[in-house]
Every structure is written in C-alpha cells, then in structure tokens.
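J.: next come a sequence and a model predicted from it.
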Amino acid sequence: MPVRIPDNLPAAGVLVSENIFVMSETRAANQDIRPMRVLILNLMPNKIETETQLLRLLGNTPLQVDVDLLRIHDKVSKHTPTDHMNTFYRDFSQVRDKNYDGLIITGAPLGQIDFTEVTFWDKIQEIIDWSQTHVTSTLFLCWAAHAGLYHLYGLQRELLPRKRSGVFAHERSGKPYPLLRGFDDEFFAPHSRFAEIPLEKLRAHPDLDVLAHSDEAGAYLVLSKDNRQLFVTGHPEYQKHTLRDEYFRDLGEGLEPELPKNYFKGDDPDNRAVARWHSHGSLLVSNWLNYYVYQLTPYDLNDMQAMTPWES
C-alpha cells in the first residue's frame, strides 16, 4: 500500500523512480479507506533528504499512510528552500488539536549540546507531552531517542570521547516482541552520534525493555512497557552514502572525524561504501507501523481511550 504525501512534494519523484508506492493527496482522496495518519517532526538540517529517507521506509509497508510534516519553528532554514518549508510544513499550532496514529521525531545535529541549552527544548518537551494523549505510538530516532528518554524517564545521556560513526552488528532480544518479528539473531544498523545512555541503566529501568544492542555501540532498540514509545538510537533511515557524506563534510570543516567503522570497503574511504542495513530498516518501520500503530490505534482517532496494550 502507498504512503500518501502532498501533491508535488520533491521526494515523490525520487520514490517513484525507486518503485516505492506513493500516492498524491488528490488520488488518495478518492479512495474509501482508513489510512494511518503519521506526523513527522523533522529536526534535521536538510529537510528534503530526511523526508525522502523516511518516506522511503513508510512507503514500503502494507498500509496506506497519510503523512503530515511538522517543523519546530518558523525560522529560515539554511539548508531547505523557504518555499518548500512554507508549502509542505505545518506549525505545531496547526496540529495541536489533531490526533495521529504515529509520530516520528528525527535526529538533530545537537549531539554535544545540553538539552536545556537547546533553543527549542521547551517546544520539544511540549510536543512529547502532547503526543502522550494525541498519538498512538511515537518513534524517536537518534538524538530524539536520547531527548525522549531524558524527558520521559529522567535518563541522562553521557557524552562520548569521539563521535560514534559506522555500521555495527546488533544482537536482538530472545523474547518474542512483535517489533522483532522477522529479525535475524544478528543484524546491522548505522550509528552517528556523540552520546549514549549506558546499557545497564536502560535495562534497570522498570518501565523500559531493551530489544536490541551492540557490544560496540550500546543499546539500539528500547521500548516502553506500554508499547507506545520506541527509541532507536541509530539511523535505520540512512541511505548508502549518508555516513560517507557526513564524514567528508566533517573533514572539510576541519573536525578530524574518525573513519566510520565497518562501512567503507577495506576501511578505505577511497573505496565504495557498503550498505548492510536497508532490509533491517524496512522491517523495523513495517513492524512498528503494523504491530504498534495499526494494531493498537482506535478506528476513530477522536477516541484515544480505546487503545489497549499489545499482548504478545
């Protein structure tokens, strides 16, 4: 089934060329179906690139998905045209009174800044609090995962000596979580971050379950006991060359980044990058939409009280 997106969104052409099933709002309006409504809070600098990455995953699921794009403020973006932002993005005031089946909060280039020093931290907290009564399930990615774990559970991240960048092997939990259906015992996922929450702290928290971790990269998938908050500390949405682009960008800015681990063929940046996480990323988002959104959400989004916890 398709992901429904606004007419003329630039990502549409890219997705169609990759045989990802997308549908314009005009065409979808003629279908008699209850699609999933997903809100994406995009905190990444290059909005169009991140939109395309996430829509690629949402469009590879068996459900029809209506997507709204949300911005954190109306300041001029340095990396995305103003016309694009004004045409396709909504302010929080425009969605505050609505309910959604799912919410995705992206990462942000704020890895070394204390949460309380982030200029829009109050707005992030407001949206997370709002999601508790207006969204069936929220998917937090990378920086947002740490922000959500801090705001909701008081878990403070710890800064790393060096940026953790690369593709790492992860081990899944042996318990039969619906989110992990179809997962191999070991799978790969990319990370690109400056901080972590120690694995032992996450495992010790009574309201959280660690579903997957890496011996090198730490916790990867963390799920709230009520199944409504999924924290992903990596970037399953990244495309093949995203880590490469970040590495050479940081080199150009004189930051002396470490080479992304397990990524370039032969660990040589002059060689091609190797993508080993696309199938996992697709399955992760598909399982989240199916088991933690579609299976839990009320048919009438005005009746959020109708939701019942998933039972394995």
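T.: Cool, the structure landed. Numbering: from 1, shown residues only.
J.: hey, let's count contacts and neighbours off CA atoms from now on
T.: Noted.
J.: now for the longest helix seen in the chain, which elements pack on it?
T.: The residue-count maximum for a helix in the chain (DSSP state H) belongs to helix 121-134. Packing partners of helix 121-134 (3 or more Cα pairs under 8 Å, 6 or more residues apart in numbering; DSSP states H and E): none among the helices and strands.
J.: and it, what's buried?
T.: Neighbour counts over helix 121-134 (16 or more other Cα atoms under 10 Å) mark 124, 127-128, 131, 134 as buried.
J.: then stretch 232-245?
T.: With the criterion 16+ other Cα under 10 Å, stretch 232-245 contains buried residues 232-240, 243-244.
J.: now the strands: where do they sit in this protein?
T.: With strands called from DSSP state E, the chain shows them at 3-5, 22-24, 36-41, 65-70, 89-90, 100-105, 135-141, 158-172, 186-196, 208-214, 218-224, 229-232.
J.: out of those, nearest to His278?
T.: Closest approach to His278 among the strands of the chain is made by strand 186-196 (8.4 Å; Cα to Cα).
J.: what's that closest one packed up against?
T.: Secondary elements touching strand 186-196 (3+ Cα pairs under 8 Å, 6+ apart): strand 158-172, helix 278-287.
J.: chain center to it, what's the gap?
T.: The offset between the C-alpha centroid of strand 186-196 and the centroid of the whole chain comes to 13 Å, using Cα atoms, centre = their mean, to the nearest Å.
J.: and for stretch 148-155?
T.: Shown here is stretch 148-155, whose average C-alpha point lies 17 Å from the average C-alpha point of the whole chain (Cα atoms, centre = their mean).
J.: who's in contact with it?
T.: Surrounding stretch 148-155, the residues in contact under the criterion Cα atoms under 8 Å, 6 or more residues apart in numbering are 125, 128, 140, 156-157, 197, 201, 231.
J.: on that earlier part again, any chance of the helices and strands packed on strand 186-196 in JSON lines, with distance to Glu49 and mean neighbour count too?
T.: Listed next are those as JSON lines, based on distance: least, Cα to Cα, whole Å; neighbours: other Cα atoms under 10 Å:
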{"stretch": "strand 158-172", "distance to Glu49": "19", "mean neighbour count": "18"}
{"stretch": "helix 278-287", "distance to Glu49": "16", "mean neighbour count": "19"}
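J.: ok, second structure coming up, stack it against the first:
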Amino acid sequence: MPIRIPDDLPARRVLENEGIAVMDSTRAARQDIRPLQIGLLNLMPNKQRTETQFARLIGSTPLQVDVTLVRITDHLSKNTPQEYLDTFYQTWEDVRSRKFDGFIVTGAPIANIPFEEVRYWQEMVEIMDWTQTNVHHTMFICWGAQAALHHFHGVRRYRMPHKAFGVYRHKVVNTRAPYLRGFSDDLAVPVSRYNDIDRSSLPEDLEILIDSAEVGICMLDDPRHRAVHMLNHFEYDHTSLAEEYERDIGAGMTIDPPVDLFPNNDPTQVPENRWRSHAFLLFQNWINEIYQTTHYDLDQIGS
C-alpha cells in the first residue's frame, strides 16, 4: 500500500518521480483497512527537504500509512514560509489529543545550546512525555535522540574535539533486534554532529544496536519508553552532507570535506550514497514492528 500525504505537498511530485507509491485521499477512503498513523515532528530548518526524506522511507512499506506533519506550536521558522506551514503542518497543540501508531522526532540545528536553554524546551518536554501516553512507538533522531536520552534517562552529552562529519563504518551489535532484520554486520552511516553521548551515563535498560569505534553509538533501543534513539542520519540524501559542506565553506568556515562521501575524497565529484538500502530496510522493519504490535483501536494506545 502507498503512503498518504497531503495532495498538494511538494514532496508528492518528488516521490512520484522516484517511483514511490503515493495515495490520494479519495483512493484511501475506498480501502476498508485502518492505515497506520505516523506523525513527523519536523524540527529542521529546511522543512520541505526533511519531510521528503522521511516520506520517501516511510513510503517504502507495503502497508498503508497516513503521515501527519507536525511543528512546534509557537516557533517561527526563518526558512519556511508561514503560508506553507499553515497549509501542510499542524502544531503539536493541534494534535496533542490524537493517538499515533508511530511518531518521529527529527534533529535540530541547536547543538551548541544547553537543552534547558532551547526556547521551545518546555514544549519538547511535554511532547516527549506525551509520547508515553499517545504514541505506540517513537523514533528520536540526532538532536531529538540526545534530548530524549537526557530527559528520560539523564544521559550526559559532551562536545567532541572535532565535528563528526561524513560517512563512517558502523557495526551491528545485536543482529536479532527486530529493527535490524536483514542488516549487514558492517554498514556505512551518514554522520553530522558536534556532540556525543557519555557511554558511562547510559542506564542498563538501554541496548546499543549499532555502534562505531570511530564516532560512537549510532542507535539505541529503549523498550521502557517504546522508543529507539538514532543519533545519526539514515534519512539523508546523497547530497545532504555535501550541501552542509558547501554552506559552511560559503560562510567562511574552515572545515574538511565530509569523510568518505565523495569518490576519491574529491569534492568536485558527485557524492555516492552507500547507506540507502539500510535506510529503507530500517524504516520497513520499524513500521512492520509497529504494525505487528500496535492496537487496532487507536484509542487503546497508551492504555
């Protein structure tokens, strides 16, 4: 079954051109099944690119999925027109009474700010607590993962000497984890972050699923909070890291090209995507696990 997103959302044209099955509201209404309800709290500045990246991965499942785009209630975006947000996004206040089978919290470009000093931190705390009563399973990503680990577990983070920036080799720690079915033992993962988490502060009930000797933990399972924490960016396009590099160079920053992104480490060449298959597999596994375990009656979620 295809993914269902707003009919006029720009991501629809991109996904259809890539061969991703996208369903309109009329066709969806004719199908006598309950679609999975997935919410995407998009904290990234480039909303359109981020929503397309996640819709691409969510749309790879054979199940029918309804995606709701969510934003922070009072935060004014500097990069996305308000008309676009009003048309395609709901605020968290709009959806807080709803139940979701799955919910994704993205990263945010605020790595240098202590959590409690983030302007919308109080709403983030309310959202994270809300996932425990209104969401069957949550995927926290990058800054979102660090925030959830801090809030739920008191996990400490620290500033790394140098930004982890590029495509790094990782190892699957638990091949039996349902989210990693079919994964290779060794895989490439895009990484772009200044901070890492302190392993010594991890509680025993968090399980490391994917790890790297070079750039640290990639993915953690948090069964007590029905969540996984993904510290890196499987959702990235092949150009995402290159665009970050060009942006920083254009801003006058001194920064090395992303590690192992370009062929022969030559920034003039087209970047290669060596994580795409694992990205699709991760989201297929995640959605399948939600489908196998969620309630048919949405009202029963969190009970």
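T.: Received the coordinates, thanks. Just so it is clear, the model here is predicted, and its values are computed rather than measured.
J.: thinking again about what came up before, of all the strands of structure 1, which one is nearest Leu283 of structure 1?
T.: When these are ranked by distance to Leu283 of structure 1, counting by Cα to Cα, first place goes to strand 186-196 at 11.4 Å.
J.: that closest one corresponds to what range in structure 2?
T.: Across structure 2, the stretch matching strand 186-196 of structure 1 (TM-score structural alignment) is residues 186-196.
J.: distance from the matching stretch to structure 1 after superposition?
T.: Here stretch 186-196 of structure 2 is compared with structure 1 after superposition; its mean distance to the aligned residues, by mean Cα distance after the TM-score superposition for structure 1, is 0.6 Å.
J.: buried set for that stretch?
T.: 187-193, 195-196.
J.: ok, stretch 76-92 of structure 2 next?
T.: If you call a residue buried by 16+ other Cα under 10 Å, then stretch 76-92 of structure 2 has these buried ones: 77, 85, 88-92.
J.: got it, and stretch 293-303 of structure 2?
T.: Of the residues in stretch 293-303 of structure 2, those buried under the neighbour-count criterion (16+ other Cα under 10 Å) are 294, 298, 301-302.
J.: equivalent analysis for stretch 39-48 of structure 1, please.
T.: Across stretch 39-48 of structure 1, burial judged by 16+ other Cα under 10 Å covers 39-44, 47-48.
J.: and which of those is nearest Asn8 of structure 1?
T.: Using Cα to Cα, Ile48 is the member of the buried residues of stretch 39-48 of structure 1 that sits closest to Asn8 of structure 1, with 12.5 Å.
J.: excluding covalently adjacent residues, which one is nearest to Thr106 of structure 1?
T.: The spatially closest residue to Thr106 of structure 1, leaving aside those adjacent along the chain, is Leu141, at 5.0 Å (Cα to Cα, 6 or more residues apart in numbering).
J.: about what we covered before: now restrict the contacts of stretch 148-155 of structure 1 to buried residues only.
T.: Of the contacts of stretch 148-155 of structure 1, these count as buried by 16+ other Cα under 10 Å: 128, 140, 156-157, 197, 231.
J.: where's the residue lying closest to Phe188 of structure 1 once chain neighbours are set aside relative to Asn302 of structure 1, distance?
T.: Residue nearest to Phe188 of structure 1 in three dimensions, not counting chain neighbours: Ala169, with 4.6 Å by Cα to Cα, 6+ apart. As defined by Cα to Cα, to the nearest Å, Ala169 of structure 1 lies at a distance of 41 Å from Asn302 of structure 1.
J.: now do Ala29 of structure 1
T.: In this structure, Ala29 of structure 1 and Asn302 of structure 1 are 20 Å apart, going by Cα to Cα.
J.: ditto for Gly166 of structure 1
T.: According to Cα to Cα, Gly166 of structure 1 and Asn302 of structure 1 sit 42 Å apart.
J.: then Arg172 of structure 1?
T.: Going from Arg172 of structure 1 to Asn302 of structure 1 by Cα to Cα gives 35 Å.
J.: wait, what's in contact with Val293 of structure 1?
T.: Remark: with contacts taken as Cα under 8 Å, 6+ apart, Val293 of structure 1 is in contact with 101-102, 136-137.
J.: could I get those as JSON lines with neighbour count and distance to Lys265 of structure 1?
T.: Converted to JSON lines, the contacts of Val293 of structure 1 look like this (neighbours: other Cα atoms under 10 Å; distance: Cα to Cα, whole Å):
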{"residue": "Asp101", "neighbour count": "26", "distance to Lys265 of structure 1": "40"}
{"residue": "Gly102", "neighbour count": "26", "distance to Lys265 of structure 1": "37"}
{"residue": "Thr136", "neighbour count": "27", "distance to Lys265 of structure 1": "41"}
{"residue": "Ser137", "neighbour count": "26", "distance to Lys265 of structure 1": "37"}
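J.: which of those residues lies closest to Leu15 of structure 1?
T.: Set against Leu15 of structure 1, the nearest of the contacts of Val293 of structure 1 by Cα to Cα is Gly102 (21.1 Å).
J.: next, count neighbours for His146 of structure 1.
T.: Residues contacting His146 of structure 1 under the criterion other Cα atoms under 10 Å number 25.
J.: how many neighbouring residues does Pro257 of structure 2 have?
T.: When neighbours are counted by other Cα under 10 Å, Pro257 of structure 2 registers 19.
J.: what's it aligned with over in structure 1?
T.: The alignment partner of Pro257 of structure 2 in structure 1, by TM-score structural alignment, is Leu259.
J.: so Leu110 of structure 1 touches Ala144, yeah?
T.: No - taking Cα atoms under 8 Å as the definition, Leu110 of structure 1 is not a contact partner of Ala144, at 9.8 Å.
J.: list the residues that contact Ala227 of structure 2.
T.: Contacts were defined as Cα under 8 Å, 6+ apart; by that measure Ala227 of structure 2 touches 137-140, 221.
J.: filter those residues by whether they're kept in structure 1.
T.: Comparing these with structure 1 on both residues aligned by TM-score structural alignment, their matches' Cα atoms under 8 Å, the contacts found in both are 137-140, 221.
J.: just send the buried residues of helix 121-134 of structure 1 back as CSV, with distance to Val67 of structure 1 too.
T.: Formatted as CSV, the entries for the buried residues of helix 121-134 of structure 1 read as follows, by distance: Cα to Cα, whole Å:
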residue, distance to Val67 of structure 1
Ile124, 20
Ile127, 17
Ile128, 18
Ser131, 16
His134, 15
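J.: tell me the one of the residues you listed nearest Asp270 of structure 1?
T.: Sorting the buried residues of helix 121-134 of structure 1 by how near they are to Asp270 of structure 1, with Cα to Cα, puts Ile124 at the top with 39.3 Å.
J.: please report how far the closest one lies from Ile72 of structure 1.
T.: Spatial separation of Ile124 of structure 1 from Ile72 of structure 1 under the definition Cα to Cα is 8 Å.
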